[in-house]
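Trainee: With the input below, show me the fold.
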Amino acid sequence: MSIFSRVSDALAGGVSRRQAVNVASGIIPPPRDQHAPVLLGEAAYLPAVHRALQIIGTSVGQLGLTVERTGQRLEGPDVPAVIRRPNLDMSRGDFLEQLALSMATTGNAYVWRDGGTLASETTQLIPLDSREVHAWRETDGAKRLMFSYDGRDYAAGEHSRIVQMRYLTMPGTVRGIGPIGAAQTTMRSARDMRDYSSKWWETGHPSGILSTDDKLTPDEAALYRRSWNQLDADGIPIEQTDNPSRVRVLGKGLHYDPVMISPKDALWIEAQQFDTLEIARIFGVPSSLMMTAIDGNSMTYSNVEQEWLGFVRFGLMAYLRKIEDALTSLTPRGQTVRFNLDALLRSDTTTRYAAHRTALEAGFLTRDEVRAIENLPALTPVQRAEVEQQAPAPAPQEIQP
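Mentor: Have a look, this model is predicted:
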């Protein structure tokens, strides 16, 4: 891969080689925002970002996968091995978590496919560092999508060794856009606020003010300041062997007023809460899961439950659909891979059991089907006979004249 393509990939989000020449020659103007960007490693250590990534990774990692063929779910050995255990060195949950976090941080996830020539002959999938994979498109001929990794180029497609998943893709680009890259202003604000509040007590504010009604020259002001801080002319602390309690003596009409600030103001609680809410919006994570709240918003159990359902449908699905499509492309044709969302969409026990009772009374679910939903084995013949004996007799129907 040429240097122009690498420059294009780094600065223009993976455009063509011809466009990269324009970037290198200075035709495309530099961005107006000259502030240093928040890099991936730095953003991950911001508390709110770390919490959002932890929620996304944990949510995806705990989900199961199902494989269907012509509408029938495959079970046991019929499920392809690459779905049962995508990577031989880690659990399936860890593998899925890494894919989701890669898209959440860089906007892209890449896996290396081991195995035969065809995608269906895959033996295992290895997650790659998305920062080490460069996507670009040929400018001549078929204009194929290409990936450069470890000094070699690979064409995208059914026989490719590299499979890409993109979080948010704009038309004409070959690389996805992630929340961290799309919201650099918010990331910088959160970073600067964290650094400023941590340094506030060290260098950010005076501990007090010495004042007088008399006019002071700059030399007199410096002298009084050194005397109050018990420093010599070179700024070196003076040992006070005769004043162990460090009592200050004022004169010349001097007054000392300590600067008092509440812990809430010192930690910039409101500003940090605002940054947390902004980061929650960027990642699509409900404020209740981020352990923060919107002022004036009364949260009830019903509201929280609806928030979590919305998070699954409109937040997590942005990651899950891309992973499903990638894994489907690596299974034999006619098979479809889907996430099992029951672990995230399950309601509380009381609500769930009430729904089961309604389904049994209406007759569109059997006891064994309800037990399967609750991950319980089917009733044995003995248990079934006992249940039928305990079941109340149906109420007599009135005879219409």
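
Trainee: Every contact and neighbour count from this point should use C-alpha atoms.
Mentor: OK.

Trainee: Let me see the contact set for the nearest residue to T58 once chain neighbours are set aside.
Mentor: Leaving aside its chain neighbours, T58 sits nearest to E97 (6.8 Å; criterion: Cα to Cα, 6 or more residues apart in numbering). By Cα atoms under 8 Å, 6 or more residues apart in numbering, the contact set of E97 is G57, T58, V60, G61.

Trainee: 6 Å instead?
Mentor: If you count contacts by Cα atoms under 6 Å, 6 or more residues apart in numbering, E97 has them with G57, V60, G61.

Trainee: and the helix or strand encompassing the second one, what other elements does it pack with?
Mentor: In this case it means V60. Assigned by DSSP states H and E, V60 belongs to helix 47-61. Judged by 3 or more Cα pairs under 6 Å, 6 or more residues apart in numbering; DSSP states H and E, the packing partners of helix 47-61 are helix 92-106.

Trainee: Off-centre distance for the helix holding V60?
Mentor: Centre-to-centre, helix 47-61 and its host chain are 5 Å apart (Cα atoms, centre = their mean, to the nearest Å).

Trainee: Can you give the contact residues for that helix?
Mentor: With Cα under 6 Å, 6+ apart, helix 47-61 has contacts from A44, G93, L96, E97, L101, T276.

Trainee: Chain neighbours aside, what residue packs nearest to the second one?
Mentor: For G93, ignoring the flanking residues on the chain, the nearest one in space by Cα to Cα, 6+ apart is G61 at 4.2 Å.

Trainee: For the one you found, grab the count of nearby residues.
Mentor: G61: 19 surrounding residues under other Cα atoms under 10 Å.

Trainee: next one: whichever strand or helix holds N22 to chain centre, how far?
Mentor: Assigned by DSSP H and E, N22 belongs to helix 17-25. How far helix 17-25 lies from its chain's middle: 33 Å, per Cα atoms, centre = their mean.

Trainee: Same question for that helix: list its buried residues.
Mentor: Judged by neighbour count using 16 or more other Cα atoms under 10 Å, the buried positions of helix 17-25 are R17, Q19, A20, V21, V23.

Trainee: Skipping its backbone neighbours, what lies nearest the last one in space?
Mentor: Once flanking residues are discounted, V23 sits nearest to S8: 6.8 Å by Cα to Cα, 6+ apart.

Trainee: To check against the first, give me the structure of this:
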Amino acid sequence: MALFQTLRGWFGAPGGPARNAGLQTSVPLGNSTAPAAAVNFDSAMQISAVFGAVRIISETIGSLPFNLYEVGPGGRKAADTHPLHRVLTRRPNRYQTRVEFWESMALNLAISGNAYAIIQRSGTRIIGLLPLSSSQVETTLLADGGVAHAYTDGMNVKVYGELSMWHIKLFGNGVIGLSPMAYARNSIGIAIAADNRVTKMFSNGAKPSGVLTIDKTLSPEQRAQVRKSFSELEEGNEDRLFVLEAGMQYQQVSMLPKDVELLESRRFQIEDIGRFFGVPSILLNQTFGQSSLGSNVYEILSAFYKLNLRPYLEKIEESILRWLMTEDEAQRFEAEFDFDSLLRADTLGRYQANREAINTGQLTPNEARISEGRPSLPGGDQLLIQGAMIPIQNAGQKPGTEVPSGTQEP
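Mentor: Prediction:
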């Protein structure tokens, strides 16, 4: 059995990530090759595609309206009296606004696949949530099935139980989420290497390196003098006219950007990195080869909202009910981001939808007005419905006159 486990570790095994007791990891346990450049949070965020993808996810989630609802026999209403309502909708901690708090959680979730926040309590009431950098937290699965989170702050290490640390995770082994940045290491490394090459090339005046050949043997002093005199052929930013004499010839040896298709490679990296984060390249301002106007973009945006952002929001909403509420509260309350605000149509489309909803008795006029940010009006709280609909066999006939009871029909 030990030999089988060793071979399994060498060659890998099919299926999802393993869940074994001990320290959990959100990064790949093995890599096929070394990256083209060192990849960490700071170097990755200097790549525009990474920064743009993470910013879109975190800022969009942070901008969404959020509310906590209490569900009762008459429907649901905002749970204004619940202590967690104030924390999640107005003041999560002493340092952040609601928007900043959700941005911090979404940033860590998008980068490392895990977001952590210390649960601050006064007795049994939750009075604050303090986000932590996921790079400073290590999650361990204990032998008894419990989970411990070790937070490193300088030289100090604090260990929190699962009831003292709020942990949101992307898909993984069930205990910890997989890190998109870690699994995109090779793609991000190529983008970093390409950026470094472009930076070095332009800092050198976009001059390629080369070889200077002379048709006679030089002494060490002459060789040093020639190297010093003609070094600016491949170094420096000055554009000068050099005169080569005595049979001297200059031959380029480095490849130009067009030779290595540097522009095409950088364009592809935008698409490749966007795939890891689930962000369409058009949202990263990559419009080459695709339409940037019309319904095509609207369909792309709609798919992004539904297939990328919706799973993020669902994970957060369910995590609130699971870890920040008791079992009894989780059955009576709902946590919800206002996802409809992302799919909000244009003015004409909203007016048409409101008219249909009012005419079919699904909305009152005041509910439609409130959804448009307008005040309610007297008499607008009644459901209305069109009354001109008749059976098709009665079409074209005059409506009959109602005869009072006890009188002769005219």
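
Trainee: Quick test: list the members of the contacts of E97 of the first structure that are still contacts in the second structure.
Mentor: Contacts conserved in the second structure for the contacts of E97 of the first structure, using both residues aligned by TM-score structural alignment, their matches' Cα atoms under 6 Å: G57, G61.

Trainee: Against A388 of the second structure, how distant is R19 of the second structure?
Mentor: Computed as Cα to Cα, to the nearest Å, the R19 of the second structure to A388 of the second structure distance reads 64 Å.

Trainee: out of the two, which sits in the more crowded spot?
Mentor: Legend: neighbour count by other Cα under 10 Å for R19 of the second structure and A388, higher for R19 (15 against 5).

Trainee: Give the closest residue to the more buried one in space, chain neighbours not counted.
Mentor: Nearest non-adjacent residue to R19 of the second structure, counting by Cα to Cα, 6+ apart: N173, 5.7 Å away.

Trainee: Just give the number of residues close to the equivalent of that neighbour over in the first structure.
Mentor: Mapped onto the first structure by TM-score structural alignment, N173 of the second structure lines up with M170. Close neighbours of M170 of the first structure, defined as other Cα under 10 Å, add up to 9.

Trainee: how about M170 of the first structure, secondary structure?
Mentor: Assigned with DSSP: H, G, I helix; E, B strand; the rest coil, M170 of the first structure falls in the coil class.

Trainee: again with the one 5 residues further on
Mentor: The three-state label given to R175 of the first structure by three-state DSSP is coil.

Trainee: Now do the same contact list for it.
Mentor: By Cα under 6 Å, 6+ apart, R175 of the first structure lies in contact with G13, G14.

Trainee: Now with 7 Å, please.
Mentor: G13, G14, N108, A135, R166, T169 (Cα atoms under 7 Å, 6 or more residues apart in numbering).

Trainee: D257 of the first structure - that's part of a helix, no?
Mentor: No: counting by three-state DSSP, D257 of the first structure is not part of a helix but strand.

Trainee: ok, now how distant is it from G208 of the first structure?
Mentor: 5 Å.

Trainee: Identify the contacts common to the two.
Mentor: What both D257 of the first structure and G208 touch, as defined by Cα under 7 Å, 6+ apart, is an empty set.

Trainee: hmm, back to that, format the contacts of R175 of the first structure as JSON lines; extra columns: distance to W228 of the first structure and secondary structure.
Mentor: Output for the contacts of R175 of the first structure, formatted as JSON lines (distance: Cα to Cα, whole Å; DSSP: H, G, I helix; E, B strand; the rest coil):
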{"residue": "G13", "distance to W228 of the first structure": "57", "secondary structure": "coil"}
{"residue": "G14", "distance to W228 of the first structure": "60", "secondary structure": "coil"}
{"residue": "N108", "distance to W228 of the first structure": "58", "secondary structure": "strand"}
{"residue": "A135", "distance to W228 of the first structure": "63", "secondary structure": "strand"}
{"residue": "R166", "distance to W228 of the first structure": "61", "secondary structure": "strand"}
{"residue": "T169", "distance to W228 of the first structure": "61", "secondary structure": "coil"}
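
Trainee: Give me the nearest residue to P37 of the first structure, chain neighbours excluded.
Mentor: Nearest residue to P37 of the first structure in three dimensions, chain neighbours excluded: Q184, at 6.6 Å (Cα to Cα, 6+ apart).

Trainee: picking that back up, residues touching the residue nearest to R19 of the second structure, list them.
Mentor: N173 of the second structure touches P17, A18, R19, counting by Cα under 7 Å, 6+ apart.

Trainee: Export these as TSV, with columns for distance to N40 of the second structure.
Mentor: Converted to TSV, those look like this (distance: Cα to Cα, whole Å):
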residue	distance to N40 of the second structure
P17	22
A18	24
R19	25
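
Trainee: Break down the stretch 51-200 of the second structure into its strands, ranges please.
Mentor: For the stretch 51-200 of the second structure, the strands defined by DSSP state E, counting those that start in this stretch cover 66-72, 75-78, 114-122, 125-132, 137-141, 147-153, 156-161, 165-169.

Trainee: Tell me which of those lies nearest to I300 of the second structure.
Mentor: strand 66-72 (24.4 Å; Cα to Cα).

Trainee: Now do that closest one against helix 98-112: the angle between them, please.
Mentor: If you take axes from the mean of the first three to the mean of the last three Cα atoms, to 10 degrees, strand 66-72 of the second structure sits at 100 degrees to helix 98-112.
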